[in-house]
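In: Requesting a structural model of the entry that follows:
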Amino acid sequence: MAKTRPAPPAFVCTECGWTASKWAGRCGECQQWGTVVEQATSVGIARPQATALAPAADRVARPITQITTAESPRRTSGVGEFDRVLGGGVVPGAAILLSGEPGVGKSTLLLEVAAQSARAGRRVLYASAEESPAQVRLRAERTGALHDELYLASETDLATILGHIDDVQPGLVIVDSVQTVASSLIDGAAGQPSQVREVAATLIRVAKERSLPIIIVGHVTKDGQIAGPRLLEHLVDVVCHFEGDRQTSLRFIRALKNRFGPTDEVGCFEMAGDGIREVPDPSGLFLSQGAAEPGTCVAIALEGRRAMPVEVQALTIKASGPNPRRVVHGLDGSRVAMVLAILERRAGIPTGSLDVYVSTVGGVRFTEPAADLAIALAVAGSIEQISVPRSIAAVGELSLAGEVRPVTQAAQRRSEAARLGYARVVDERSQTLRAAIDDVRTHGRQRRAIDDIPPF
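Out: Just a heads-up that it's a prediction; the model follows:
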């Protein structure tokens, strides 16, 4: 009788699922380091066949037409900009992953969400694995986020957090962060792929079984990607990214994945000394004050579904060296270089012997092709000392032939410009860059003549 040998242990990559018979430090498929872990093997205890074939009454497969969504209405989080990104509110049982760079304000935002939800009558459990309750209390005092229905817990053990959920019976759970929570059932330190996968899967299972929305904070790597296994983003229902420049107080939250709504919405916030504030209308944040100066032009940018004016400024001076400088901030440097070449070749405006500085106002990034025409008009105005009137906005993409091409959602941009008081929008209707510049020259001279008329 032949002897049966036990099967060798299998190792699997947590990123791509590649399997191997022995451990390797690097995955042979996706070439990631430290993602190959030993796969759990069955202990040999089988469930009865009757149990496996008899699902629970609430899990019986039903026609999709008989399933209603009335049992899980959306609930507002109390923060309108956050609800906008989520698609209208928090869905019961949803697992939401919020990522962002260190210090951008993730904990401050979620503490505000927790406080507003508590004020709305829903009990909230804020489980912080990175700060003590006293530290969270100090931040809550500074931001005005104190409420009796907001419960704090400083725990790094997953089982203890689940025990707090049973004791508190909250309507919303916030875990900050998933990389600092560990499960005693899995070997390894907190933050390792196996631990992150187990903690996230357990929290998501609790959310689905209890119709309990859970917001999980995720760290990011130096490349801006969410740390941990890629499986984490597949498991959750919503993936949001909180971003912003540390040099400015402006913050944006975007939905990278949303099973309950669109992914093209953007929430706008402003960081202040007393916490974080919503900016429902950020129109005035990206415009300079005072009269129009040569080298400025307003463009209508599109952040998600939200159109907002962004002022593009350009400064040109005679180059002091053989290689003219090109300094760009807030815009795409390669597109600025292309626009300068189009200006010189197609519009007859020389830029090769000038140092060119181009920037946006307010620290906003405006990298879409719709900024081409505004960049060209700002640079041309700086060279010819012609001011683009404040009543004119520009939206258009430039081709290498000097043609002004239409951009996405042009009608929405024009309607937003009209709402904000812009009397004219220079766009693809000008057909060519030369015609657009001539149009602005004419309006600039008319405005300058009006301004020169002495008052009565």
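In: switch to C-alpha atoms for all contacts and neighbour counts from now on
Out: Noted.
In: Once you drop chain neighbours, what's closest to I437?
Out: L377 (6.5 Å; Cα to Cα, 6 or more residues apart in numbering).
In: same question but for G330, I mixed them up
Out: Nearest to G330 is R365, by Cα to Cα, 6+ apart, at 4.3 Å.
In: That neighbour sits in which helix or strand?
Out: For R365, there is no host helix or strand (DSSP states H and E).
In: State the distance from it to V407.
Out: 18 Å (Cα to Cα, to the nearest Å).
In: next one: G93
Out: Taking Cα to Cα, one finds G93 at 39 Å from V407.
In: quick one: which of those two has more around it?
Out: G93 (21 against 18; other Cα atoms under 10 Å).
In: wait, that one sits on K208?
Out: Yes - with contacts defined as Cα atoms under 8 Å, G93 counts as touching K208 at a distance of 4.9 Å.
In: Pull the contacting residues for the residue lying closest to D148 once chain neighbours are set aside.
Out: Once flanking residues are discounted, D148 sits nearest to A118: 7.8 Å by Cα to Cα, 6+ apart. A118 sits next to 124, 147-150 when contact means Cα atoms under 8 Å, 6 or more residues apart in numbering.
In: quick one on the thing from earlier: now for the residue nearest to G330, how many residues are close by?
Out: 17.
In: From D332, how far off is G28?
Out: For G28, the distance to D332 - Cα to Cα - is 37 Å.
In: chain center to the strand ranked longest in the chain, what's the gap?
Out: In the chain, assigned by DSSP state E, the strand with the most residues is strand 306-318. With Cα atoms, centre = their mean, to the nearest Å as the basis, strand 306-318 stands 23 Å off its chain's centre.
In: Now the element after that strand, going C-ward?
Out: That would be, after strand 306-318 and using DSSP H and E, strand 326-329.
In: name the helices or strands packed onto that following strand?
Out: helix 333-346, strand 354-360 (3 or more Cα pairs under 8 Å, 6 or more residues apart in numbering; DSSP states H and E).
In: Kindly reformat the ones you listed as CSV and extend each row with distance to H241 and mean neighbour count.
Out: Converted to CSV, the helices and strands packed on strand 326-329 look like this (distance: least, Cα to Cα, whole Å; neighbours: other Cα atoms under 10 Å):
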stretch, distance to H241, mean neighbour count
helix 333-346, 24, 17
strand 354-360, 23, 21
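In: structure for this one too, so we can compare:
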Amino acid sequence: MATIFFCTECGFETGKWSGKCPACGAWGTLKESTRVTGKNNKPVETLPLSKPERIIDLEYDEFSRLLTGIKEFDLVLGGGIVKGMLILIGGEPGIGKSTLMLQLSEWMGKQNKKTLYCSGEESAEQIRLRSKHLKVTSENIYLLCTNNAEHIIEAIEDNKPDLAIVDSIQSVSIPSLDALPGTVTQLRETTSRLLRTVKNLGIPLFLVGHVTKEGLVAGPKIIEHMVDTVLYFEGEQRSQYKILRAVKNRFGSTNEIGLFEMTHLGLIEVSNPNNIFLSHEQNNIGTAISCIMEGSRSFIVEVQTLVNASNYGTPQRVAVGLDQKKLAMLLAILEKNLSLYLRNCDVFVNLTGGIRSTDPSLDLAILAALISSMKDQPLIEKAVFIGEVGLNGEVRPVSQLDKHISQTLKLGYEKIFISSYAKVKANPKVVKVKDIKALYSALR
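Out: A predicted model of the protein is given here:
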């Protein structure tokens, strides 16, 4: 084995340590690792050299998808599970990753599909107890409790299941490697061998991954590059609603989300997603409604704000579900264009329902809610605010605006504030504003 240094952010490899990664520029991310350089005793098959071919001349077969029967889960995966698909799912401890995987096994078992559930963290008794609580009764689920990745690979090759699950990738290891489970070397080599196995056999594999305190899957970023799909399980720890988000998908659209509710019988899909993001209270001060796009669907969300005189030396700026830097930028735009003094005020912004979003469509709703809180007056009833706000205070149109408007009209909203530069069909319920000064005047 040879010693190398491996960047946990971008996967760059180098022979010497440095405080800063030469590739991505991240500080303190180069970790010492080992590379397997020994020769394999197995005979190597000589493969014929491949030659370049024109893409239009290549033959291909349309891949079929394996449906789980749960619409929200199939939607996140791009329409179902593809043969040989490698999926990495991450989330905070206790959020429901293992519960979801056990329920997935039950969903597939009901379709007479054999599932191999490999656990490296829990005993067979623990999993049996949870399966009894979740009413998992399928006879097509096989359990293997081991920390040895080679045993898992052998079980997959011998049993040839329709679906395999490894919970979790940080807990399993290859004994022949001189490294602890969860280290860079083990994660890279274990994932690589599992990848080759399931691709050759055409078996879809789910890998459960731990997350860091920043909420990202623990371990090197190269694992996310190796897999086909990366899913994140989001939601507040004590909230009953959970969000499954696809941040990478080679077989479907990214940023697609599925909504689930945690019950005493496990996770069930949410039939009407718009209900969980609204408080259902009319005319609240500091509250505005917006419409965002997540993947291929639009959602109505509620923005809550609170502006209050600061009791401390440094005013607080707290954003829940939003980027902190986005809030700072919008506050600067508000002060610059409307001459509103916020330097001695605490500002709190929250997206209800536990959703997190970076959609610029929220900008106009956030500013409207802040104006409402500062004036201590509620906004116009049944109004929706959809628009991106530039640094000079101009309101810009957002993508797929027709979808936004159609969704809000279906739900009975009577006024829709959008950019005056947007090209949409004339509608008496649509109010166009040029900048936030025009928005301020329209809200009086």
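In: before we move on, the earlier item: buried subset of the contacts of A118 of structure 1?
Out: 124, 147, 149-150 (16 or more other Cα atoms under 10 Å).
In: Helices along the stretch 101-250 of structure 1, start to end?
Out: 106-119, 133-143, 158-168, 193-210, 231-235 (DSSP state H, counting those that start in this stretch).
In: Pick the most buried one from those.
Out: helix 106-119 (a mean of 22; mean count of other Cα atoms under 10 Å).
In: And that one against structure 2, how far off on average?
Out: Superposed on structure 2, helix 106-119 of structure 1 shows a mean distance to its aligned partners of 1.0 Å (mean Cα distance after the TM-score superposition for structure 1).
In: quick one: what's aligned to the residue nearest to G330 of structure 1 in structure 2?
Out: Here R365 of structure 1 is matched to R356 in structure 2, going by TM-score structural alignment.
In: One more: G224 of structure 1?
Out: Aligned partner of G224 of structure 1 by TM-score structural alignment: G215.
In: ok, now E112 of structure 1?
Out: Match for E112 of structure 1 (TM-score structural alignment): Q103.
In: Contact partners for I161 of structure 1?
Out: 127, 153, 155.
In: so how far is L205 of structure 2 from the counterpart of it in structure 2?
Out: I161 of structure 1 maps onto I152 in structure 2 when the alignment is built from TM-score structural alignment. For I152 of structure 2, the distance to L205 of structure 2 (Cα to Cα) stands at 12 Å.
In: returning to that earlier point: what about the residue nearest to the match of E112 of structure 1 when sequence neighbours are not counted, neighbour count?
Out: In this structure, Q103 of structure 2 finds its nearest non-sequential neighbour in V136, 7.1 Å apart by Cα to Cα, 6+ apart. Using other Cα under 10 Å, V136 of structure 2 has 19 other residues around it.
In: So which of the contacts of A118 of structure 1 sit within strands?
Out: Using DSSP E, the contacts of A118 of structure 1 in strands are 124, 150.
In: and A301 of structure 1, what helix or strand is that in?
Out: With DSSP H and E as the test, A301 of structure 1 turns up in strand 296-303.
In: In structure 2, which residue range corresponds to that strand?
Out: With TM-score structural alignment as the criterion, strand 296-303 of structure 1 aligns to 287-294.
In: And for stretch 267-277 of structure 1?
Out: Going by TM-score structural alignment: stretch 267-277 of structure 1 matches residues 258-268.
In: And that stretch, end to end?
Out: 11 Å.
In: Report the buried residues of it.
Out: For stretch 258-268 of structure 2, by 16+ other Cα under 10 Å, it's 258-262, 266-268.
In: For stretch 369-384 of structure 2, which outside residues touch it?
Out: Outside stretch 369-384 of structure 2, the residues that reach it (Cα under 8 Å, 6+ apart) are 282-291, 303-308, 365, 368, 408, 412-417, 440, 443.
In: List buried members of those residues by neighbour count.
Out: 284-291, 303-308, 365, 368, 408, 413, 415-417.
In: Quick one: map the residue nearest to I437 of structure 1 onto structure 2.
Out: Under TM-score structural alignment, L377 of structure 1 pairs with A368 in structure 2.
In: Its match sits in which helix or strand?
Out: helix 363-375.
In: Thought I289 was touching the match of L377 of structure 1, still the case?
Out: No - using Cα under 8 Å, A368 of structure 2 makes no contact with I289, being 9.3 Å away.
In: so what sits against both of those two?
Out: With Cα under 8 Å, 6+ apart as the test, A368 of structure 2 and I289 both reach F385.
In: okay but R396 of structure 2 is in contact with I386, surely?
Out: No - the criterion here is Cα under 8 Å, and R396 of structure 2 misses it with I386 at 9.4 Å.
In: Settle it for me: which of the two has more neighbours?
Out: When R396 of structure 2 and I386 are compared for neighbours, I386 comes out ahead with 27 against 23, by other Cα under 10 Å.
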